[in-house]
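Asks: generate coordinates for the sequence data below:
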Amino acid sequence: MTTTHETATTATAETETLLEALATQRFFLRHTVRDLTDEQAGRRTTASELCLGGLIKHVATVESAWMDFVVDGTDTVATGGGNWEEQFRMLAGETLADVLAGYEEAARRTEEIVRGLSDLGVSRPLPEAPWFKPGERWSARRVLIHILAETAQHAGHADIIRESLDGAKTMG
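Replies: Here you go, the predicted structure:
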């Protein structure tokens, strides 16, 4: 028989495991921009429109939108949360330090929200959007896995962009 304490301990262990995996991917993404100037962080180095600072802005924006969804079911995840193209580049007056501070704040908020949930399985209906199945619901667990996957994917993009910029690699 499973006790309430065992269930709570398992849920806490799952939460901490997911947050630890996300923290690892965040580290790789942040590590990719080590020792860069603002100009370098905003430079495109591949055929893609992506730059390192823009990737971090995008990941922070998406993570914040998904946490809004977890908290109150907002439609921000369907709309992209603002000017989509501006998320992927550093704009005049933006600094890498500011972008990293915004990402740190998004990460802190995510961890606070997730640790405050009593059940990662509680789900909400996804908003109507062409990329979501009609009537689909996502739990906080599914959202966290999505944020983890998106962060890992963009950390890989960042590694390629950084290597194209100056030969530095995130690992190796």
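Asks: going by C-alpha atoms from here, please, whenever you check contacts or count neighbours.
Replies: Noted.
Asks: check which residues of stretch 22-37 are buried.
Replies: Neighbour counts over stretch 22-37 (16 or more other C-alpha atoms under 10 Å) mark L22, A23, Q25, R26, F28, L29, R30, H31, T32, V33 as buried.
Asks: farthest pair in those?
Replies: Using C-alpha to C-alpha, the two most remote members of these are L22 and V33, lying 17.6 Å apart.
Asks: I'd like the structure of this one too, to check against the first:
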Amino acid sequence: MTTDKTTTTPEQSATPAVTGERADWLQALAKQRHFLRFTTNGLTDEQAGLRTTASELCLGGLVKHVTSVERGWAEFIVKGASAMPDFTAMTEEDFARRLEEFRMLPGETLAGVLAAYEEAARFTDDLVVSLPDLDAVQELPKAPWFTDTRWSARRVLMHIVAETAQHCGHADIIRESLDGAKTMG
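Replies: Take a look at the predicted model:
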């Protein structure tokens, strides 16, 4: 007869295992983040900033945008609409400045963009684990594209996963146009 003598560090015993729906959210987020990061494997900073299609998008810019989206929506879960701008009051200049998150700007590096993405992901993951109630709702910020008035934390997480997955598809096209590499297939 053998016995399994597994040792547990104090850090491991202090953190309960994440199970159920929260584990599912963490897994869904991790999967989509992996696919987005994977599209940048082996690229130089210059390549990460190249536009390879008719759109303004580049791989580094997509990662910057998804970082901004995830960070903003995670903050929304905590702070509500005050974490976001009043989109109905934004000017053309404001929207033009927001387009900078879709480009690699002078001095930005792919490593820096990916590090910022990791930081945003850690914040969201910690929130998924620690949030007392996934049904907690917040009033949405003012924006012409919202038909709802409130979203639950769960709905926000769904939006983050969907937004990341959508941009993974964009990233696949950009990377394949850049050098023929494919994330899947």
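Asks: secondary structure added to the buried residues of stretch 22-37 of the first structure, as TSV?
Replies: Putting the buried residues of stretch 22-37 of the first structure into TSV (DSSP: H, G, I helix; E, B strand; the rest coil) gives the following:
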residue	secondary structure
L22	helix
A23	helix
Q25	helix
R26	helix
F28	helix
L29	helix
R30	helix
H31	helix
T32	helix
V33	coil
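Asks: ok, the alignment partner in the second structure of T151 of the first structure - contacts?
Replies: Matched to the second structure by TM-score structural alignment, T151 of the first structure sits across from T164. Applying C-alpha atoms under 8 Å, 6 or more residues apart in numbering to T164 of the second structure gives the contacts Q32, R33, L36, V66.
Asks: any idea how far T164 of the second structure lies from T149 of the second structure?
Replies: From T164 of the second structure across to T149 of the second structure, the span is 23 Å (C-alpha to C-alpha, to the nearest Å).
Asks: run through who's touching stretch 45-59 of the second structure.
Replies: The contact list for stretch 45-59 of the second structure (C-alpha under 8 Å, 6+ apart) reads 39-40, 60-61, 102-104, 108-110, 171, 174-175, 177-178.
Asks: filter these to the buried ones?
Replies: 39-40, 60-61, 102-104, 109-110, 171, 174-175, 178.
Asks: spell out the residue ranges of the helices in the second structure.
Replies: According to DSSP state H, the second structure carries its helices in the segments 10-14, 20-38, 45-48, 59-79, 92-98, 110-130, 153-179.
Asks: for P144 of the second structure, which of those is the nearest?
Replies: Among the helices of the second structure, helix 92-98 comes nearest to P144 of the second structure, with 13.8 Å by C-alpha to C-alpha.
Asks: just checking, V128 of the second structure touches G20?
Replies: No - judged on C-alpha atoms under 8 Å, V128 of the second structure makes no contact with G20 at a distance of 11.7 Å.
Asks: which one of these two is surrounded by more residues?
Replies: Each of V128 of the second structure and G20 has its neighbours counted (other C-alpha atoms under 10 Å); V128 has more, 22 against 8.
Asks: now check R71 of the second structure against the first structure: what is it aligned to?
Replies: For R71 of the second structure, the aligned position in the first structure is S64, judged by TM-score structural alignment.
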